[in-house]
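Undergrad: Sequence plus predicted model, see below.
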Amino acid sequence: MSLELCYETEETLDLPYEEIAEKVIAACLAAEHCPFAAEVSLSFVDDAAIRSLNREFRNIDRETDVLSFPMLEFEAPGVFPEIGEEDKNPDTGEVPLGDIVINVGRVKSQAAEYGHSETRELAFLLAHSMLHLMGYDHMEEAERLCMESRQRDILDGLGYRR
């Protein structure tokens, strides 16, 4: 697994971003039995940047906490598609799984709102987004319950409990 990190905001968290991201992403890939080496791009942005992306890609003109941009099509959550050489990054041999964009300000405010650490909030947003990259969604009640259960299992397994 490889992780490409990009910081597009001056606002920061006093956290080991890369260590947390690598730990959560690897746990998600393992929990879902990802059959290939994957690449994930992770960007940290501010309210204005995520609002712009949300407006452009989802037609929703407001800030959000995290956005996920999957690169693969899934028939069902966690059921990975067949991968050919053409699907792999020719430089790394890994499969680009997708992009995650996290709003740093929301990590802070939501951690305070939910009464847990910024580390736990960042881990939650990463797990949530990784599941989106692997075909999960929460538009229907059954999908939401399944996705929440997977998130909880992954985070609990890493010691990130509420």
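TA: In hand now; what should we look at? If you're wondering where the values come from, they're calculated on a predicted model, not measured in any experiment.

Undergrad: When you work out contacts or count neighbours from here on, use the C-alpha atoms and nothing else.
TA: Fine.

Undergrad: The residue positioned nearest the centre of the chain: what's its closest spatial neighbour, skipping adjacent residues?
TA: Centroid-nearest residue in the chain: Ser129, 2.7 Å away (criterion: Cα atoms, centre = their mean). Among residues not flanking Ser129 along the chain, Ser68 sits closest, at 5.5 Å (Cα to Cα, 6 or more residues apart in numbering).

Undergrad: From Val95, how far off is that neighbour?
TA: 16 Å (Cα to Cα, to the nearest Å).

Undergrad: ditto for Gly135
TA: Distance, Gly135 to Val95, by Cα to Cα: 15 Å.

Undergrad: Alongside the first one, take a look at this:
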Amino acid sequence: MIDFNYETEFVLDNEEAIANWISKAITSENKTEGEINYIFCDDDYLHKINLEHLSHDTLTDIISFDYTMGNEISGDMFISVERVKDNAIDFNVSFEEELKRVMVHGILHYCGYKDKTEADALLMRTKEDEKIAMFHVEQ
């Protein structure tokens, strides 16, 4: 089950399409869908979580809490809409494209992909592109 929660003014206008796409991304990695919660918030909200739970005094676009057990993907993903907007400008992509990248990035972490080394980051980016392309096929 994929659920969307809002702690800011932002609201997805295509929740069903996004949920279907995330489900397909999970299935394409030979995983099953558990409970996945996306919580959209602002920088202040996410900064507090970063300080309280990770002791990081920085802004970030996403913090995810992974509750995956075996092949069943589950977790809570907190996404700063402000960071995504700024990153979209920095990376010269649309807000929608950057949001999809961040959303699927969390899912890929739950699937076991890492991004700490250069090789892992390259594989993660390839997987993100692959999953984003799946959304465009749906439209």
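TA: Now that the structure is in, tell me what you want to look at. As the structure is a prediction and not an experimental result, all values here were calculated from the model.

Undergrad: residue in structure 2 matching the residue nearest to Ser129 of structure 1?
TA: In structure 2, the residue equivalent to Ser68 of structure 1 is Ser64, according to TM-score structural alignment.

Undergrad: neighbours around Asp47 of structure 1, how many?
TA: Number of residues near Asp47 of structure 1 (other Cα atoms under 10 Å) recorded here: 17.

Undergrad: Please say which position in structure 2 it maps to.
TA: By TM-score structural alignment, Asp47 of structure 1 lines up with Asp43.

Undergrad: out of Ser68 and Val95 of structure 1, which sits in the busier spot?
TA: Using other Cα under 10 Å as the criterion, Ser68 of structure 1 and Val95 rank with Val95 on top: 23 against 18.

Undergrad: Which positions in the top helix by length along structure 2 come out as buried?
TA: As assigned by DSSP state H, the longest helix anywhere in structure 2 is helix 118-138. Within helix 118-138 of structure 2, the residues that qualify as buried are 124, 127-128, 131-132, 134-135, counting by 16 or more other Cα atoms under 10 Å.

Undergrad: Which two among the residues you listed are spaced furthest apart?
TA: Based on Cα to Cα, the longest span within the buried residues of helix 118-138 of structure 2 runs between Met124 and Phe135 and measures 16.9 Å.

Undergrad: For structure 1, which segments count as strands?
TA: Per DSSP state E, structure 1 carries strands over the ranges 2-7, 38-45, 66-70, 95-103.

Undergrad: Reformat the ones you listed as CSV; add distance to Ala142 of structure 1.
TA: Below are those laid out as CSV (distance: least, Cα to Cα, whole Å):
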stretch, distance to Ala142 of structure 1
strand 2-7, 31
strand 38-45, 27
strand 66-70, 20
strand 95-103, 24
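
Undergrad: highest average neighbour count across those strands?
TA: Highest mean neighbour count among those (mean count of other Cα atoms under 10 Å): strand 95-103, with a mean of 23.

Undergrad: For it, name the packing helices and strands.
TA: Applying 3 or more Cα pairs under 8 Å, 6 or more residues apart in numbering; DSSP states H and E, one finds that strand 95-103 of structure 1 makes contact with strand 38-45, helix 47-58, strand 66-70, helix 118-133.

Undergrad: quick one, that strand and strand 2-7 angle?
TA: Taking axes from the mean of the first three to the mean of the last three Cα atoms, to 10 degrees, one finds strand 95-103 of structure 1 and strand 2-7 inclined to each other by 30 degrees.

Undergrad: Report the angle between strand 95-103 of structure 1 and strand 66-70.
TA: Using the same axes, to 10 degrees: strand 95-103 of structure 1 against strand 66-70 is 160 degrees.

Undergrad: Out of the helices and strands packed on strand 95-103 of structure 1, which gets nearest to Leu13 of structure 1?
TA: Using Cα to Cα, the nearest of those to Leu13 of structure 1 is helix 118-133, at 7.9 Å.

Undergrad: how far apart are that closest one and its match in structure 2?
TA: Taken over the aligned residues, the distance from helix 118-133 of structure 1 to structure 2 averages 0.9 Å (mean Cα distance after the TM-score superposition for structure 1).
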